[in-house]
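Trainee: Turn this into a structure:
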Amino acid sequence: MKRIHITLAQIQAFVTVAEARSFTIASEQLGMTQSAVSHAVAALEKELQVSLLERDRNGVFITEIGQRVLIYAQDMLTNAERMRQETSAAVGLETGKVRLGSFPSVSARFLPSLLRQFRQRYPGIEIILFEGTDDEVREWIHTRAVDIGVVVLPADGLETISIAQDEFLAVVAHNHQLAEQRQIHIRQLAHEPFIMSKAGCKPLITAMFRKAKITPKTQFEVIDLRTIFAMVQEGMGVTIVPEMALPTDSSGLHVMSLKPKHFRHLAFAVPSLETATPAVAEFLNEAKVWMQSLPSNVAT
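Mentor: Reported below is the predicted structural model:
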């Protein structure tokens, strides 16, 4: 049986290019020349006797076999990082890297104080934050592109640690006919032009309307929350968003609680707590301690 001779440098080059979909970006992230990155990937392909990546004018694409190899390659890098962190911890050096996936509303309103506290306690552990939609973060967790992700519960197939509940609120223009109210029933929005968020909350919002046995008059479906709020300010419709998603400057908007109240329940999620690296385990432990200091109306 032929022995395969591959290096971690080759694995790292392949994984970085595959995740970035670009040799140029990968070379910048790795601090290598593009030629060196290409050579490393080519050497890996030659050793495995398969084509892992394909290039055309539109960019870099992962082949079918490359997709399967990528999962093992990411696991190899994770295990190598665990080895490094375990041995560093054995000699009293707390080092490592944590790749954290989140969505913008949580990144802006919930994470900064936790990240600051963690950095102060563990200056040798690097936190890299990736932002995306709910679905993107879940995909990143499953594909090992991130070590930890913020998800909305339930999260089948993942191990989770609950961190907060986020109340859904109705938002209308400040001069809207409903703007005199502080609370409304979702049925009062049934006949209003509705602007639906596609950033990840659509299934939860749709379920609210379905539970009330009504269908929203959805006029627009928008990903960018800034666009949604601008459209509401202009009187183009009403919307429902989580409290963490509200803009810092809400002038021109009127925010109301729903009755009954509706929440999304947020959690940190990992593929496996048992196989988490020491740095990831330290981050999750610090998060648990940090959450105990939060007001009871924020933490779950």
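
Trainee: When you work out contacts or count neighbours from here on, use the C-alpha atoms and nothing else.
Mentor: Fine.

Trainee: all strands for this structure, in order.
Mentor: Secondary structure of the chain by DSSP state E: the strands cover 53-56, 59-62, 96-102, 125-131, 148-152, 159-173, 183-184, 193-197, 217-222, 239-242, 253-258, 263-270.

Trainee: Please identify the most buried of those.
Mentor: strand 148-152 (a mean of 27; mean count of other C-alpha atoms under 10 Å).

Trainee: Quick check: which helices or strands does that one pack against?
Mentor: strand 96-102, helix 134-142, strand 263-270 (3 or more C-alpha pairs under 8 Å, 6 or more residues apart in numbering; DSSP states H and E).

Trainee: Let's compare: structure for the following, please.
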Amino acid sequence: MAVTLAQLRALVAVHDFEGFAAAADEMGVSQSAVSHAITTLEAELEATLVIRRPAIALTALGSELLPYARSTLSSADALVATAARAAGNLTGTVRLAAPSTVCFGLLPKLLADWQQAFPAITVSVFEGDDPELVEWLDDGAADAAILVNPNHVPAGAVTVGEDRYCAVLRDDHPLAAAESVTARDLLDDPILISGGGCGSDVTAMFRAEDQRFVPAQRVYDNAALLNFVAAGLGVTVFPSIGMGMLAANTRMVPLAPAKERKLIFSGPSNRPWSPLVQALISNVTPSSAKFHEDGDE
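Mentor: Predicted coordinates for the structure are as follows:
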């Protein structure tokens, strides 16, 4: 059996980009090359891995093989990067996963610093919800991630910042001028909750005050969530690192007691880190930078 890396890359790309044409664009090859790679892989394994119609999707076996394909590709890329480092030619791509608020509030500076320090390393950013990030690290979909309050911090991981939860209120809200508010203070208003990311944390805060708590809305897009507040449809609780996303007629008020979050830059816990990830993390100064609702860092 002679399964190739090109075949595995095609399988992963067809899944991730939901089609042969999009996978070809991402890989920089023709659509027929992607189709040929999948067909020959299926012939080699004597099994159908991709459903072609009515919509592109992996079969049950294709889905079962996907994590192994990702892990194999990640290890192969790390092998090549290790050899390149030994030759003094550190180059390649790091797939970095992070929550949307971190992508907005923290990543721009990190990416600029890395681009200056390592011009031959490309960092591809993938946004995801907190629970997804650990899964992506474990199955090789991501090489590194910025995790929020992880249960386990692998050796070598560094803290790149801290933030805290704040209430997001319109400027004309009765509590807008308060120094701080509690979750109970907010229960008189319709509560809007993020459908992903920090949504579970925020829901738990309110259920600690009222076990019967049900949000007025669950909104999956952060920009939409904050615009709902701006429109007077309710209030929400949001990480202070996202303060730059607020509408002009809204503000953040700290929650009391304070609930802080640590932002941890880490590689995977189940395999060696790529030399490219090690290079990026060597350029990050362990930090306790705090992203406050007043705009200071």
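
Trainee: returning to what we had before: next, format the strands of the first structure as TSV and append distance to A26 of the first structure.
Mentor: Formatted as TSV, the strands of the first structure follow (distance: least, C-alpha to C-alpha, whole Å):
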stretch	distance to A26 of the first structure
strand 53-56	13
strand 59-62	11
strand 96-102	16
strand 125-131	16
strand 148-152	22
strand 159-173	30
strand 183-184	50
strand 193-197	32
strand 217-222	31
strand 239-242	35
strand 253-258	43
strand 263-270	25
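
Trainee: All the helices of the second structure, residue numbers only.
Mentor: For the second structure, helices defined by DSSP state H occupy the ranges 5-16, 20-27, 31-45, 60-86, 100-105, 107-117, 130-139, 183-186, 199-209, 222-230, 275-282.

Trainee: Aligned counterpart of L45 of the second structure in the first structure, please.
Mentor: Counting by TM-score structural alignment, L45 of the second structure corresponds to L48 in the first structure.

Trainee: Would you mind confirming that its match is in contact with T7?
Mentor: No: taking contacts as C-alpha atoms under 8 Å, L48 of the first structure lies outside contact range of T7: 12.0 Å.

Trainee: Next, count neighbours for the aligned partner of L186 of the second structure in the first structure.
Mentor: Matched by TM-score structural alignment, L186 of the second structure corresponds to L189 in the first structure. Using other C-alpha atoms under 10 Å, L189 of the first structure has 22 neighbouring residues.

Trainee: Distance check, L189 of the first structure against M231 of the first structure.
Mentor: L189 of the first structure sits at a distance of 16 Å from M231 of the first structure (criterion: C-alpha to C-alpha, to the nearest Å).

Trainee: repeat for L129 of the first structure
Mentor: Distance, L129 of the first structure to M231 of the first structure, using C-alpha to C-alpha: 29 Å.

Trainee: now V106 of the first structure
Mentor: Applying C-alpha to C-alpha to V106 of the first structure and M231 of the first structure gives a distance of 22 Å.

Trainee: who touches the most centrally placed residue in the second structure in this structure?
Mentor: In the second structure, the centroid-proximal residue (C-alpha atoms, centre = their mean) is A98; its distance is 2.7 Å. The contact partners of A98 of the second structure, by C-alpha atoms under 8 Å, 6 or more residues apart in numbering, come to V125, F126, E127, G128, D129, D130, L133, A145, I146, L147.

Trainee: what's around the closest residue to K198 of the first structure other than its chain neighbours, how many residues?
Mentor: Of all residues not flanking K198 of the first structure in the chain, I223 sits nearest, at 4.6 Å (C-alpha to C-alpha, 6 or more residues apart in numbering). Residues lying near I223 of the first structure (other C-alpha under 10 Å) number 13.

Trainee: One more: R212 of the second structure?
Mentor: Other residues close to R212 of the second structure by other C-alpha under 10 Å number 9.

Trainee: Would you quantify the distance from the counterpart of T87 of the first structure in the second structure to N89 of the second structure?
Mentor: Alignment note (TM-score structural alignment): T87 of the first structure maps to A83 of the second structure. From A83 of the second structure over to N89 of the second structure the distance is 9 Å, taken as C-alpha to C-alpha.
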